[in-house]
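> Starting from these lines, generate the structure:
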Amino acid sequence: MSQSAEVLNPVHRVQEKTTYKILLIIGLTHLLNDSIQAVVPAMFPILEKSMGLTFTQLGFIAFALNIVSSIMQPIVGVITDKHPMPFALPIGLTSTLFGVLGLAFAPNFTLIIVSVLFIGLGSAIFHPEGSRVAYMAAGTRRGLAQSIYQVGGNSGQALAPLITALILVPLGQRGAAWFSIVAAIAVGLLVYIAFWYSNKLTIQNAVQKKQIERNGERKISKHIWVTLFLILLLIFARSWYISGMGNFYAFYIIQEYSFTIKQAQLFLFAFLLAGAFGTFFGGPLADRFGKKNVILVSMLGAAPLTAILPFVTPAVAFIILIATGFILMSSFSVTVVYAQELVPGKIGTMAGLTVGLAFGMGALGSVVLGYLSDLIGLSQTIFLMSLLPIIGILTFFLPSDQKLSKMNSL
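This next block holds a predicted model:
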């Protein structure tokens, strides 16, 4: 055995070990972070009534929240790939804490926008670094690790309807202030994560240095760029649909089924909770059956369900919402891992690009769908939105998992 192998073997053994404690903590903080973000769309029915906001204005609030993450997440990822900053995690959540306090007491539309920008900035810092922590703690189970991390976020988002029904409806806008406590808890947990992250960096840097000495810097080929573009298009379709459901479907079923706000939020909760379960199971399924296969089934499997959803009774809609949420979101963590393995060594950049793009496309979708709802009506907009998962046919053009491994070995 060579001297370099003797040095690297203990390091590899540490790298291969899955650190479940860290995965559970980062998943929990992701839940807390995204439950705070969920307060924003959860407040839409409240703000529409109390401030008389239009669907377009509500779309711009969602845009302000998400576009900061879209722009900043890849930037944060690029910077931290070169200069990792473990304590950026608690600093980001502190920004979120200030944002949620501002949201609770904002007297007008302008200050609401400013407040959600602070929340968006905190999210932009948290997500790529949180994904890096999950990758570092994954060992050989990268799909499972990303699922644990991402299911925390999706579970937090799924809490939005319950937040509306149990907190915001009785307490109004000021009820958002309670989530400053949630943010403070998340900051404390992330301080612990930051210390673990700092220690792990020493080991990770040793491995990367040896790999670069042996293989040199990796260049990104044209084929990889094309594949990455296809992944981003798939995220585009999924994000527009999820964003549209989260921001406007409650209004649709209130209008079509004569539901109350609480009843509508329960339907939305079922959709988002099923999505959280789909996110969790998608990673382990990808570890076993392949990432491309899970992405394909996720997108095309959801397409017929989303197409018929606007035409069914409330009882059937409830069942379809659960099935659609589970199937469509099963690819959420998988697309992140696919991109990270497509471009090894750019963990934060790929996480920021894929997850950040998901927020960004959701932001753009919120504005477009809000405008269409004002222009052509909510029913027609929901129907057009239901066709988005058909774009999943592009999955056929992605390299298989085996080919992806060969591309990485070149």
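
> From now on I want contacts and neighbour counts done on CA atoms only, so please keep to that.
Noted.

> Quick one: distance of the helix or strand containing A363 to the chain centre.
Assigned by DSSP states H and E, A363 belongs to helix 347-376. Averaging C-alpha positions (C-alpha atoms, centre = their mean, to the nearest Å) puts helix 347-376 11 Å from its chain's average.

> three-state assignment of R218?
At R218, secondary structure determined by DSSP: H, G, I helix; E, B strand; the rest coil is coil.

> How about the contacts made by it?
R218 makes no contacts at all, as judged by C-alpha atoms under 8 Å, 6 or more residues apart in numbering.

> gap between W178 and Y338?
37 Å (C-alpha to C-alpha, to the nearest Å).

> Here is a second sequence; please produce its structure as well for comparison:
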Amino acid sequence: MSMQTSLPKDATARSQAPSGLDAQRTVYRILIAISLVHLFNDSIQSVIPAIFPILKDSMHLTYTQIGWISFAINFTASIMQPVIGWFADKKPTPSILPIGMGFTFTGMLLLAFADSYMSVLISVIFVGLGSAAFHPEGSRVSHMAAGARRGLAQSIFQVGGNAGQSLAPLLTRWIFIPFGLFGAIGFTGIAAAGIAVQIYIARWYGRMLRSGSYLRKQAAARRVPNPALRKKIAAAITILILLVFVRSLYIAAIGSFYTFNLIESFNLSTPDAQIYIFLFLAAGALGTFFGGPLADRFGKRNLIFLSMACAAPLTLLLPYANLFWTGVLLTIIGFIMLSSFSVTVVYAQMLIPGKIGTVSGLITGLAFGMGGLGALVLGNWIDVFGVSPVMQVCSFLPLLGILTFLLPSDQLLKRWADENVSEE
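Take a look at the predicted model:
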């Protein structure tokens, strides 16, 4: 009897052992799984701006109304991501992951049967809520599975999202152009697959929480800085959010409105114009993957600066390029600008250690979602001034990357974390 009693205990110990090990090593199966769901989530979210030309023609919308749709999905995610991230920092909740994808499923189901402008707005709000629920907890899972390779883990996580964004123009070309809005019904299958993968991830996440190792590490990472240092951290995070907003506004301008510029300037069809947006976003996905290793070599703040400074001359040339060079420039700009996408998240985590959800909500939520607010303004301007002049104005945005030099260096961030003192 004693032997029979001991066997279940040993089996239980063995089943719990991986959780303790997973807290120390890089868990690639989880990183790949969460990156795959990121691909699902962002491909669905990104088809919304990709189908703007279809919505404009089928529902006879103005550019301002297009801007409101972009605002609805981005601002919903913007408002909710910091809230969900703050809540999850207080009480990590694995079930948020499949529930969030359930909102995305609902949004695409509603979009498939949308027959009015208002029904489209409601549909994209559901998609925005799903994205808001996914990103803070997805970033936390990436952090939990990273082990000692945080930069690589964040790059793996983010490259899934940017790869998903890059697929949106092609998915629009193959699905929405032939089938109209009803093509959204196919994305409910992608969302359903995402729910299944999220359940698998949530179970691993739950085991990590029950092991206690992750919560102990997070509690040890948190600190209450002295007042002088707190002010410097607040100033740095404000500048970082502004930089992410500028980058996101430029990406929103390309993703939401540049198709119209290509159609107007080069007499392209909508399907052909989508190819150029795909080049921009696909190159951005590659840039995201390589950004982490480059930041490890050259420094996170340096890469954030270079991603803006090196893109600026090219963005200034873009409005005046012919069709061939437009494709070349969009590809290079996408790679360079989005190389800092994952790096800004890791940099923010260094600024505010121990609050992964809150940081992710601020950077990938609030700052990125503010790009949706900018898209609303751009839509109004395009109605008044035309698409080409507004694209020319947007070409100056990367010049604001000079603000990166107001951020503390990587070495100073490490000193703050180690000593909890302000700069001498």
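
> that older thread, quick one: the helix holding A363 of structure 1 to structure 2 mean distance?
Compared with structure 2 after the fit, helix 347-376 of structure 1 shows a mean deviation of 0.9 Å (mean C-alpha distance after the TM-score superposition for structure 1).

> Please identify the buried residues of that helix?
347-373 (16 or more other C-alpha atoms under 10 Å).

> In structure 1, which residue range corresponds to stretch 368-388 of structure 2?
Per the alignment by TM-score structural alignment, stretch 368-388 of structure 2 matches residues 359-379 in structure 1.

> Could you do stretch 158-168 of structure 2 as well?
Alignment of stretch 158-168 of structure 2 against structure 1: residues 150-160, by TM-score structural alignment.

> which residues are in contact with the matching stretch?
Residues contacting stretch 150-160 of structure 1 (C-alpha under 8 Å, 6+ apart): 27-39, 41-42, 268-273, 275-277, 279-280, 332-333.

> And stretch 240-257 of structure 1, by the same measure?
41, 44, 259-261, 264-265, 267-268, 314, 361-366, 369-370, 378-379, 382, 385-386, 388-389.

> Can you give me the buried ones in that stretch?
Per 16+ other C-alpha under 10 Å, stretch 240-257 of structure 1 contains these buried residues: 240-254.

> Please apply the same query to stretch 179-197 of structure 1.
Here stretch 179-197 of structure 1 shows 179-180, 182-184, 186-187, 189-191, 193-194, 197 as buried, counting by 16+ other C-alpha under 10 Å.

> and if you look at stretch 114-121 of structure 2?
Buried, per 16+ other C-alpha under 10 Å, within stretch 114-121 of structure 2: 114, 120-121.

> matching residues in structure 1 for it?
Under TM-score structural alignment, stretch 114-121 of structure 2 corresponds to residues 106-113 of structure 1.

> Next: stretch 37-54 of structure 2.
Using TM-score structural alignment, stretch 37-54 of structure 2 pairs with 29-46 in structure 1.

> Would you mind measuring from the closest residue to V387 of structure 2 other than its chain neighbours to G334 of structure 2?
Leaving aside its sequence neighbours, V387 of structure 2 sits nearest to N261 (C-alpha to C-alpha, 6 or more residues apart in numbering; 5.9 Å). N261 of structure 2 sits 17 Å away from G334 of structure 2 when distances are taken as C-alpha to C-alpha.

> cool, A312 of structure 2 as well?
Taking C-alpha to C-alpha, one finds A312 of structure 2 at 12 Å from G334 of structure 2.
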